[in-house]
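Undergrad: Quick one: sequence plus predicted model below, questions after.
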Amino acid sequence: MALIGYVRVSTEDQATFSQLDELKAAGCGVIFEEKASGASRSRPELAKAVAHMQRGDILVVARIDRLARSLSHLLEVIERVEAVGAHFKSLRDPIDTSTPQGKFALQVLGAAAELERALIRERTKAGLRAAKARGRVGGNPALKRRDPEAIAQLSAIRDRQYMADLLASTAAWLPKVRALRPANSWGKVAKSLGRLGSPDRPWTADRLSRAVRRLVAEGLAEPALIEPALRKPPKEDILLVIAGIKGADPNLSLRAIAARLEEMRIRAPRGGPSWSASSVKALLDRAERAGLVTPTQKVRRNQKRINKG
């Protein structure tokens, strides 16, 4: 079990010293520091902290407001932590999900959050009804005028929300992407994921590729995931490739040819990225029988076998 600390301040000018001291005193060996507004759910360092956690670990904060500013966001983060079998603890609040009392406190907060959401919905509906009765039409006047600044602000808000939604679901689908990429195409990986981590709609190749590339750009996923998928040409094409490599340098060993094929990112017969000398030899023999390797090359190979004997 490891204690993973998380600290946050709202601006670059603020210091995290007091929070760091509390977390270190509590025994946190690894601490992630964030400089972000509490109203923003786009928290790259928080995502890294959750991704770092393993079963039995505890995410520790000095106060709840350092983790989230709303109950719904707090519960969302704790749900992500518990999804990996870990726990959450706030040093100054009665919340420690590794204990029965902490779990009870969390249930009380969950009920309060649901009540809060219901009240907000009712107030919103009442406000819209009152505005409609007075003849007011909803909408942003600046957006209706196609004001560039308003459009840019809306785009930034949507981008932050996209990133927040992405971070909230990565624990569900990113491990499977790591297991399948880049050996498989985006289409195959998306089909394998189905609705995993995206219950509203199934994954598509484009949407999955965009999501993984965004995580890579934010430093939350490995660049190797977006490398081109390995190619598996038809068997006849593989024979031509092997014959071409051998023809360019008849003295190449089987292992050297295997290394060339791996550099070209061509899949082995069984679909993996690594080639064995035996697989190369079997295909090279087929290429010889098909007449793709010249007799001169074949004689040289036989001469080498004689010399070794």
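TA: Right, received. Where do you want to start?
Undergrad: C-alpha only now, for contacts and for neighbours.
TA: Will do.
Undergrad: measure the most centrally placed residue in the chain to residue 72 for me?
TA: Centroid-nearest residue in the chain: residue 174, 4.3 Å away (criterion: Cα atoms, centre = their mean). Residue 174 sits 23 Å away from residue 72, going by Cα to Cα, to the nearest Å.
Undergrad: Put this next to the first one:
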Amino acid sequence: MKKTKAPSKKRPQKIGYVRVSDKEQTEDLQIDALKQAGCDVIYGDHGVPGAITKRQGLDELLASLQQGDTLCVWKLDRLGRSTIHLLQMLDDLRKRGVDFQAITQGIDTTTAVGRMLYGQLAVFAEFEREQISERTKAGMRAAKARGKHVGRPRKLTEIQIARARTQVSARQYTIAKIARSYGVAPLTISRAIKCLKK
């Protein structure tokens, strides 16, 4: 049996991220600060507003991070402008065992005070997630009360369901045959007919 060599564990890295929202701006100040802070690698997005959450440089950076690494930015707002996005991102880093540093704001989770801050951010992130969930559920209840369909789009129209029910009741066609004619699963027809009866 062939023995394979176990992959050597990658040493933790300090990885920097720079962003400027205007194409005319330069990242030099941020890059200099990150290099001085000891970053091994620096990712960036040029001319991308902080409100945009999907960014190529940031996405590549987040995918590359491993447990023990440290994400370093010049300032917290370089990661993003949305509070909930920042909180969720930092909470995700914490769960992955990735430290975080914001140079100009003195945030450093490799220290005891920084880890305490991480814990507080996690509480805020959870609170914000619960608030969003509650607002979503309240919106869905309000929509249902107004008679609007909530959830995935229906595969069958009300007319198709009524017609299917009539055909099954009159024994004109089997559920399987009706399902084939509408291009859906027989279970979809069965459920739709049952819901219509309620």
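TA: Right, received. Where do you want to start? Not measured: the values here are computed from a predicted model.
Undergrad: Fetch the TM-score of the aligned pair.
TA: The TM-score (TM-score structural alignment, normalised by the length of structure 2) is 0.53; 137 aligned residues with a Cα RMSD of 3.4 Å.
Undergrad: just the helices in structure 1 please.
TA: Applying DSSP state H to structure 1 gives helices spanning 17-26, 44-52, 71-83, 100-133, 141-144, 148-180, 186-193, 205-217, 235-248, 254-263, 277-289, 295-308.
Undergrad: The ones you listed: which one's closest to residue 1 of structure 1?
TA: Of all the helices of structure 1, helix 44-52 sits nearest to residue 1 of structure 1, with 12.5 Å by Cα to Cα.
Undergrad: Which parts of the closest one count as buried, going by neighbours?
TA: 44, 45, 46, 47, 49, 50, 51 (16 or more other Cα atoms under 10 Å).
Undergrad: so stretch 108-125 of structure 1 aligns onto which residues of structure 2?
TA: Counting by TM-score structural alignment, stretch 108-125 of structure 1 pairs with residues 120-137 of structure 2.
Undergrad: post-alignment, the matching stretch versus structure 1, mean distance?
TA: Compared with structure 1 after the fit, stretch 120-137 of structure 2 shows a mean deviation of 0.8 Å (mean Cα distance after the TM-score superposition for structure 1).
Undergrad: Flag every buried residue along that stretch.
TA: Residues of stretch 120-137 of structure 2 classed as buried: 121, 122, 124, 125, 128 (neighbour count, 16+ other Cα under 10 Å).
Undergrad: Stretch 23-34 of structure 2 too?
TA: Result for stretch 23-34 of structure 2 [16+ other Cα under 10 Å]: buried residues 30, 31, 33, 34.
Undergrad: can you redo those as JSON lines with distance to residue 150 of structure 2?
TA: What follows is these, written out as JSON lines (distance: Cα to Cα, whole Å):
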{"residue": "30", "distance to residue 150 of structure 2": "46"}
{"residue": "31", "distance to residue 150 of structure 2": "48"}
{"residue": "33", "distance to residue 150 of structure 2": "50"}
{"residue": "34", "distance to residue 150 of structure 2": "48"}
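Undergrad: Would you check how far apart residue 149 of structure 2 and residue 66 of structure 2 are?
TA: Look at residue 149 of structure 2 and residue 66 of structure 2: by Cα to Cα, they are 43 Å apart.
Undergrad: okay, those two: which has more neighbours?
TA: residue 66 (16 against 12; other Cα atoms under 10 Å).
Undergrad: Give the full set of residues in contact with the more buried one.
TA: Contact analysis of residue 66 of structure 2 by Cα atoms under 8 Å, 6 or more residues apart in numbering lists 12, 96, 97, 98.
Undergrad: Selection in ChimeraX covering whichever of those residues are buried, please.
TA: If you want just the buried ones from the contacts of residue 66 of structure 2 in ChimeraX, going by 16+ other Cα under 10 Å, the selection is:
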select :98
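Undergrad: which of the contacts of residue 66 of structure 2 lies closest to residue 77 of structure 2?
TA: residue 98 (18.5 Å).
Undergrad: could I get the helices of structure 1 as TSV with distance to residue 7 of structure 1?
TA: Converted to TSV, the helices of structure 1 look like this (distance: least, Cα to Cα, whole Å):
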stretch	distance to residue 7 of structure 1
helix 17-26	6
helix 44-52	9
helix 71-83	14
helix 100-133	21
helix 141-144	37
helix 148-180	18
helix 186-193	33
helix 205-217	21
helix 235-248	54
helix 254-263	44
helix 277-289	52
helix 295-308	66
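Undergrad: Of these, which is nearest residue 92 of structure 1?
TA: Nearest to residue 92 of structure 1, of those and by Cα to Cα, is helix 17-26 at 9.9 Å.
Undergrad: what comes into contact with that closest one?
TA: Applying Cα under 8 Å, 6+ apart, the contact partners of helix 17-26 of structure 1 are 5, 7, 31, 60, 61, 62.
Undergrad: farthest pair in the residues you listed?
TA: Taking Cα to Cα, the two most distant members of those are 31 and 62; they sit 11.6 Å apart.
Undergrad: Who has more neighbours out of these two?
TA: Between residue 31 of structure 1 and residue 62, counted using other Cα under 10 Å, the more crowded position is residue 62 (23 against 19).
Undergrad: corresponding residue for that one in structure 2?
TA: Under the alignment (TM-score structural alignment), residue 62 of structure 1 pairs with residue 74 of structure 2.
Undergrad: Once you drop chain neighbours, what's closest to that match?
TA: Excluding the flanking residues, the one nearest residue 74 of structure 2 by Cα to Cα, 6 or more residues apart in numbering is residue 103, at 5.0 Å.
Undergrad: Correct me if wrong: that neighbour contacts residue 77.
TA: No. Counting by Cα atoms under 8 Å, residue 103 of structure 2 stays clear of residue 77, with 11.6 Å between them.
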